[in-house]
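Colleague: below are the sequence and a predicted model; questions follow.
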Amino acid sequence: MRRIGLALLLSATLTVPAVQAQQNLSIATGGTGGVYYPIGGGLAEMIGQHIEGHSAVAEVTGASVENMGLIHREDSDLAIALADTVYQAYHGTGAFEGRQVEDVRAIASLYPNAVQIVTLQGSGINSLADLKGKRVSVGAPGSGTEVNARAVLESNGVSYDDFTVQRLNFNETADALRDNDIDAGFWSVGPPTSSILSLANSRDIQLLSLTEEEVKNAMGAEAVFAPYQLAANLYEGMDAPANTVGIPNVLTVNAAMPEELAYQITKVLFEKVDELRAIHPAANDTTVEFSMGSTPIPMHPGALRYYEEIGAEIPDRLRE
């Protein structure tokens, strides 16, 4: 009887289905002083709470350019990157000449970045031309900020040979300005950003305003640039608005991601977007309409399935 009972117990044990392993997704973001990291962290929480069998974590990276490599190698499951970087990666142009990332696909455009050029009051820097001969941070190596900074500068007749180039991340740039180790710095990030907010609390800052011609020249250099105005009082001591250019930020994945998972991520992003907005105001621009109008590369089939399901008008360029 004992042997029969043991055999029955073993048989029953073998027929119990195994518990599905939790799949942990990696979200490539940027530095902790920007917007990518909190937005990525918020999205990670949403995935863990609303997609059964999945969790996610936001990873600190060098941002846009590096993130495209992570997606291509499938070292990250999702990544946020600037639209111009994503466009260049997909088409194998610009910084991606000879190393096309043809397997990158979009889920959505999240919010627009603004190119923010910051100096301290009394620096004597009031225009792009005034950066000549100065010490200027153009963003972290491998970041979309540097891609944007170079485009804005070179389209307006200023080259890296004209000033001392520093490649610092957002927090390092703010610290260097605070300590007078540099004269100006570029941020390409959703405003307001924590590192500039912190700097403005300790030093009197000034944001450069591009002229109408400079904005036009920059737009001629990058198809994804659009005019953008930083509002007065965005940062402490900023008494007047500043004109610049804006660039969408795109949530990307590898084309190999399962369609159902891409669909679920897209669905959660838009149907639970208030959770993301509670984490950072940049997500106020996270809408289906913004995604349809701003995304520069084809969407993943799973994302398209969601957009079709809700009746969105999908431009032809977003289909393969």
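Modeller: Nice, thanks for sending it over. Everything numeric in this text was worked out from a predicted model, so none of it was measured.
Colleague: only C-alpha atoms from now on, for both contacts and neighbour counts.
Modeller: Fine.
Colleague: so residue 90 sits against residue 83, correct?
Modeller: No. Judged on Cα atoms under 8 Å, residue 90 makes no contact with residue 83 at a distance of 10.4 Å.
Colleague: more neighbours: which of those two?
Modeller: residue 83 (27 against 21; other Cα atoms under 10 Å).
Colleague: residue contacts, that one?
Modeller: 224, 247, 248, 249, 250, 295, 296 (Cα atoms under 8 Å, 6 or more residues apart in numbering).
Colleague: quick one: residue 289 is in a helix?
Modeller: Yes. Assessed by DSSP: H, G, I helix; E, B strand; the rest coil, residue 289 belongs to a helix.
Colleague: for it, grab the count of nearby residues.
Modeller: Neighbour tally, residue 289, other Cα under 10 Å: 13.
Colleague: distance-wise, check it relative to residue 245.
Modeller: As defined by Cα to Cα, to the nearest Å, residue 289 lies at a distance of 20 Å from residue 245.
Colleague: ok, second structure coming up, stack it against the first:
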Amino acid sequence: MTQPLSRLLRRWFAWLMALVLVMSLATWFFMRDTLPPVIRIGTAVEGGLYYEEGLSVAEALDRRTSHPTEVVPTSGSQENYERLRNGDIDVAIIQSGTVSLNGLAIVTPLHHDVVHVVVRRELLDESAAEGQVTSMMDLAGKRISVGLPGSGMQPSARDVLTHYNLVDRATLREVHFTDLLTDDTLDAAIITSGVENGDLRNVLSSGQFGLVPLDSQALARRYRHFDPYEIPQNMWPPVPDRPIPTVAASALVVVRDDASDKLVRLLLDSLFEDNLLSHFSTMFAPQEARDLSPARLHPVTRRYHDPFGQYGLMHTILEGLAAGKELLFALGAAVYLAWDRWRRLKEKENQQQVHRQKERLDTFLEQTLAIERKQMSVDDVQQLKKLLDDVTEIKLRALSNLTHEDLRGDRTFSIFLMQCANLISKIQRKIGSTSKD
């Protein structure tokens, strides 16, 4: 391969590396694992458990990152689902079984959302005569709160009412269950929430209401998102006066499928490592969350709960390499371009040095030519010896100063050496001939 062709190929390769550098940096910039400008957490109505948990998670995130975080009050699970899919929020708490999980990934189960069938105490007393409520079937003809539109309470309430064939045999009111305290026309409410819900506590601690049991095994068999559950006696003293069988779904922390891995990891750290369990006693511990984890779990959560995946040195290295592969490409391209730039500078410096030495070689050649012309008209032995010494000195200075490897292989340098050798031989012959005469 000729030198110009080799130089051209190197130049093309340098341009290719420059393109790789630009593309790698652009890919890293636009696809790097970043947090949303503001982390918005969709919860439920203020005063509810979802809202209180959202506030605690936001505070934990702020302690960890000082990143802007906003808790967004909503009507509940269904509104959270719509707003999350539309990009209005980044994290949501939803009740399992109330919305589709298409396009979403589960960060973790959070706590049990328990179905509470709350009924006015006067309807539970024997003195209620024909209107007495002792079971779900007795709610036929009653006015029942099933939760706000967009909440997760409505779908679970309708599941329960459907099971007991009460959907068309009761008056269903789309209002919040706290209206029980101010609206005497409401007879009951079907409330699906964690038992630590502050609004639920206020209702049941008022002494005006009691709880009706459910056929937990039958409901759990019919609806996969329900599990059998028992509300302990005196959970909200004096309610209930005995353990109440019911069912429970799971509250889930969810994000979009394309959510940042960094966001998911921060959420998990905030939930399980910032002492939130001390504030919410019914919140799942890491072991419980891992055992209850459903299929659509985010990959980061799977690694978080896998001791070998989480703490293995090789996994950590591979995860870091995968996260920064674009930067590694960019670094490689940058190193090559820096080396290529250094090499070209050295080549240029080398060429300049060769050029300077060629100019000196031309000077030495001219000096030998001047001596050759001069010796043609000189017959004096002493003068000829002086010219011989001058030629030898020029040759020695050239050999001493013109040391560049590229110049030593140049044809002009060979001509110079030959010129010096011929001139020395010629002068020596002339000195010998003159001495005999």
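Modeller: In hand now; what should we look at? If you're wondering where the values come from, they're calculated on a predicted model, not measured in any experiment.
Colleague: what would you report as the TM-score here?
Modeller: Overlay of the two chains. TM-score (TM-score structural alignment, normalised by the length of structure 1): 0.78; 268 aligned residues with a Cα RMSD of 2.2 Å.
Colleague: on that earlier part again, ok, the contacts of residue 83 of structure 1 in structure 2, which still hold?
Modeller: Using both residues aligned by TM-score structural alignment, their matches' Cα atoms under 8 Å, structure 2 keeps these contacts from these: 224, 247, 248, 249, 250.
Colleague: tell me which of these is nearest to residue 27 of structure 1?
Modeller: Nearest to residue 27 of structure 1 among those: residue 250, at 12.5 Å, using Cα to Cα.
Colleague: now the buried members of the kept ones among the contacts of residue 83 of structure 1.
Modeller: Buried by 16 or more other Cα atoms under 10 Å: 224, 247, 248, 249, 250, out of these.
Colleague: with respect to residue 126 of structure 1, which of the residues you listed is nearest?
Modeller: If you rank those by distance to residue 126 of structure 1 using Cα to Cα, residue 247 comes first, at 22.9 Å.
Colleague: confirm that that closest one sits in a strand.
Modeller: Yes. Assessed by three-state DSSP, residue 247 of structure 1 belongs to a strand.
Colleague: can you tell me what sits against stretch 148-157 of structure 2?
Modeller: Residues contacting stretch 148-157 of structure 2 (Cα under 8 Å, 6+ apart): 44, 75-79, 94-95, 97-98, 115, 146-147, 174-176, 190-193.
Colleague: ok, 6 Å please
Modeller: The contact list for stretch 148-157 of structure 2 (Cα atoms under 6 Å, 6 or more residues apart in numbering) reads 75-79, 95, 98, 146-147, 174-176, 190, 192.
Colleague: equivalent analysis for stretch 220-230 of structure 1, please.
Modeller: By Cα under 6 Å, 6+ apart, stretch 220-230 of structure 1 touches 84, 219, 241, 242, 243, 244, 245, 246, 247.
Colleague: which residue ranges form the helices in the stretch 151-300 of structure 1?
Modeller: For the stretch 151-300 of structure 1, the helices defined by DSSP state H, counting those that start in this stretch occupy 170-178, 194-202, 212-221, 259-271, 273-277, 288-294.
Colleague: can you say which of these is nearest to residue 127 of structure 1?
Modeller: With Cα to Cα as the criterion, residue 127 of structure 1 lies closest to helix 212-221 of the helices of the stretch 151-300 of structure 1, at 10.0 Å.
Colleague: and residue 35 of structure 2, which of the three is it?
Modeller: coil.
Colleague: could you find the closest non-adjacent residue to residue 276 of structure 1?
Modeller: residue 42 (5.6 Å; Cα to Cα, 6 or more residues apart in numbering).
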